[in-house]
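J.: Coordinates for the following, if possible.
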Amino acid sequence: MTKIDYRLNAIVDASLTDVAPLSELAAVAARHGATIIQYRDKASSTRQMIEQAVTIVETLRGTGVPLVINDRVDVALASGADGVHLGADDMDATTARQLLGQNAIIGLTVKSMTDARQVAEAPADYACIGGVFETTSKLNPDSPVGLEGLGRLRDFLRKERPDLPVGAIAGITIARVPDVIAAGADGVALISGLFRAVDIAAATDDFRKAVDNAVGARS
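T.: Okay, here's the model as predicted:
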């Protein structure tokens, strides 16, 4: 498995094109503290997604920050991205691993103990628990797991997969970072908190520092 630094996952969502080109947003985040970038697009055609992903891959080249594609193994393959992030309704991790190879990054979403049990047996490089809090960035039919749920799911994964990095997503603010990390997360995933900020570079830097400080305090 590939060792992943999951301290700050910056998600460039297709809805952000009103802010700036997604490749530019990814570049700013990568230069100011993001440790992994995720491209998420629920509406574009496959061709459009591949073209967008290729542009982001090219922009991130040389930064050392990997790019994963949300949901779409085919887009990851075609664009040369570093891997994928998969939900419960997407391709299973074992098949994705066969297609993408041993060096690809495979991340999985965890919303419940059922998901956590599946992740424990899957060829995954990281997991992301959520939504932890309410969020306006994504329509989510599932209730937030909260800090208690985050801690419970994290404890299970720590016992089953002690070396697996685990992040937290949804409704994460600077003020909530210490509690999220204290509950067991190794990092956070953000969309609006970074890319709807007045100063994206400063917001990315601030979140990275907050995560680093919280992880240090936990240690």
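J.: contacts and neighbour counts: CA atoms only from here.
T.: Will do.
J.: What is the three-state secondary structure of residue 12?
T.: Classification of residue 12 by DSSP: H, G, I helix; E, B strand; the rest coil places it in strand.
J.: how close does it sit to residue 176?
T.: 21 Å (C-alpha to C-alpha, to the nearest Å).
J.: same question, residue 27
T.: 25 Å.
J.: do residue 114 as well
T.: Per C-alpha to C-alpha, residue 114 is found 26 Å from residue 176.
J.: same thing with residue 52?
T.: From residue 52 across to residue 176, the span is 32 Å (C-alpha to C-alpha).
J.: higher neighbour count, those two?
T.: Applying other C-alpha atoms under 10 Å to residue 52 and residue 176 shows that residue 52 carries more neighbours, namely 20 against 13.
J.: which element is that one on?
T.: If you go by DSSP states H and E, residue 52 is part of helix 46-60.
J.: Which strands and helices lie in contact with that helix?
T.: Using 3 or more C-alpha pairs under 8 Å, 6 or more residues apart in numbering; DSSP states H and E, the elements in contact with helix 46-60 are helix 22-31, strand 67-70, helix 73-79.
J.: Residue 167: which of these is closest?
T.: strand 67-70 (14.5 Å; C-alpha to C-alpha).
J.: Quick one: residues in contact with that closest one.
T.: For strand 67-70, contacts defined as C-alpha atoms under 8 Å, 6 or more residues apart in numbering pick out 36-41, 53, 56-57, 60, 75-76, 81-86, 105.
J.: one more time with 6 Å, if that's ok
T.: Strand 67-70 is contacted from outside by 37-40, 76, 81-85, using C-alpha atoms under 6 Å, 6 or more residues apart in numbering.
J.: which ones among those residues are found in helices?
T.: Of the contacts of strand 67-70, the ones assigned to helices by DSSP state H are residue 76.
J.: how about this one, so we can line them up?
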Amino acid sequence: MNSTPQRPALQPETWHAARAICEARGFIPADADCLADAWQRQTERTGHFDPEAWPEDPADFGLLPWPRSNAFAPCPKALGLYAVLPDAAWVGRMARAGVPTVQLRFKSDDRAAVVREVRAAVEAVKGTGSLLFINDHWQDAIDAGAYGVHLGQEDMDVADLPAIRAAGLRLGLSTHGYAEMCRVDAVSPSYVAMGAVFPTTLKAMPTAPQGLERLYAYAKLMSNHSLVAIGGIDATRIPDVMKSGVGSIAVVRAITGEADPEAAAARLTALMKAPPSR
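T.: The predicted model follows:
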């Protein structure tokens, strides 16, 4: 059986020309295909192929219009500084420091330890203004009454998304390019994370760093979603990242790697709130 994806039948030369442009710009095959599809829809809509007219219309990418009946519970459009933290103690510390959004990214093969950390993290943010997302452990997040869950692309295939939605938890999903953004758009998550913007050594990434130019294009395309930029972002890069229009920046070492994490969080928050430079 032929498993090759079927491309639009109209004007195939347009699709191949567009894909060649995308490939020359260094896009991975899945993103080049996605962009070529959008470019062909744009060509059919406008009546001509313009190699300089980068596709930007959500409809050309097949993104769904809003509002949506399948949408997960909403979260703030601007989640602000988003601290990704290794355990419940760190979650509580940053919540008390006033970080608006925190994520527990606890890695362990010990099921009992995972359950304890998730429950402890939920308790740690009580009485603070912080919104808590649990990375990966969606069932434990439901059981503990967390605010939300964050999942990677591979986790989407195994997690019970209807159960997360039915429980009223917010859902954040990772993306690394056009194809993955189109995939998660169909799920209608509470927020979309886009990265890695810059190089990071914290985890192996499926794609090369996206860079600011692509981040700006992604943020414009996905502007109906709450957006989080992630990956190698520090104080020096925050002003340029904020110009993209994202409402949140996720950081790890920019807080946990600092001698005074509370002061670092305050400094990063101030930078995010600063008026953009001209």
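J.: May I have the TM-score of the superposed chains?
T.: The TM-score (TM-score structural alignment, normalised by the length of structure 1) is 0.85; 204 aligned residues with a C-alpha RMSD of 2.0 Å.
J.: Tell me the residues of structure 1 aligned with the helix or strand residue 38 of structure 2 falls within.
T.: Using DSSP H and E, the element containing residue 38 of structure 2 is helix 29-46. Under TM-score structural alignment, helix 29-46 of structure 2 corresponds to no residues of structure 1.
J.: name the helices or strands packed onto that helix?
T.: Applying 3 or more C-alpha pairs under 6 Å, 6 or more residues apart in numbering; DSSP states H and E, one finds that helix 29-46 of structure 2 makes contact with helix 12-24, helix 178-185.
J.: Output the residue interval of structure 2 matched by stretch 119-136 of structure 1.
T.: Residues 184-201 of structure 2 are matched to stretch 119-136 of structure 1 when aligned by TM-score structural alignment.
J.: That stretch: end-to-end distance?
T.: Taking C-alpha to C-alpha as the measure, stretch 184-201 of structure 2 stretches 25 Å from start to finish.
J.: How about residues contacting that stretch?
T.: Residues from elsewhere that reach stretch 184-201 of structure 2, judged by C-alpha under 6 Å, 6+ apart: 71-72, 74-75, 170-176, 209-211, 225-232.
J.: List only buried entries from those.
T.: 71-72, 74-75, 170-176, 209-210, 225-232 (16 or more other C-alpha atoms under 10 Å).
J.: equivalent range in structure 2 for the helix holding residue 52 of structure 1?
T.: Taking TM-score structural alignment, helix 46-60 of structure 1 hits residues 111-125 over in structure 2.
J.: in the matching stretch, what's buried?
T.: Quick answer for stretch 111-125 of structure 2 (16+ other C-alpha under 10 Å): 114-115, 117-125.
J.: Strands along structure 1, start to end?
T.: For structure 1, strands defined by DSSP state E occupy the ranges 8-13, 36-40, 67-70, 83-86, 105-110, 126-129, 166-169, 187-190.
J.: what would the ones you listed look like in a markdown table with distance to residue 140 of structure 1?
T.: Output for those, formatted as a markdown table (distance: least, C-alpha to C-alpha, whole Å):
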| stretch | distance to residue 140 of structure 1 |
| --- | --- |
| strand 8-13 | 15 |
| strand 36-40 | 15 |
| strand 67-70 | 16 |
| strand 83-86 | 16 |
| strand 105-110 | 13 |
| strand 126-129 | 13 |
| strand 166-169 | 12 |
| strand 187-190 | 15 |
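J.: Show me the one of these that comes nearest residue 94 of structure 1.
T.: Smallest distance to residue 94 of structure 1 across the strands of structure 1 (C-alpha to C-alpha): 9.7 Å, for strand 105-110.
J.: Please work out which residues outside the closest one touch it.
T.: 82-87, 116, 124-129.
J.: matching residues in structure 2 for it?
T.: Counting by TM-score structural alignment, strand 105-110 of structure 1 corresponds to 170-175 in structure 2.
J.: quick one: the matching stretch to structure 1 mean distance?
T.: Average distance, stretch 170-175 of structure 2 versus aligned residues of structure 1 after superposition (mean C-alpha distance after the TM-score superposition for structure 1): 0.8 Å.
J.: Tell me how far that stretch lies from the chain's centre.
T.: The chain centroid and the centroid of stretch 170-175 of structure 2 are separated by 6 Å under C-alpha atoms, centre = their mean, to the nearest Å.
J.: Can you report how many residues lie near residue 136 of structure 1?
T.: The burial count for residue 136 of structure 1: 9, using other C-alpha under 10 Å.
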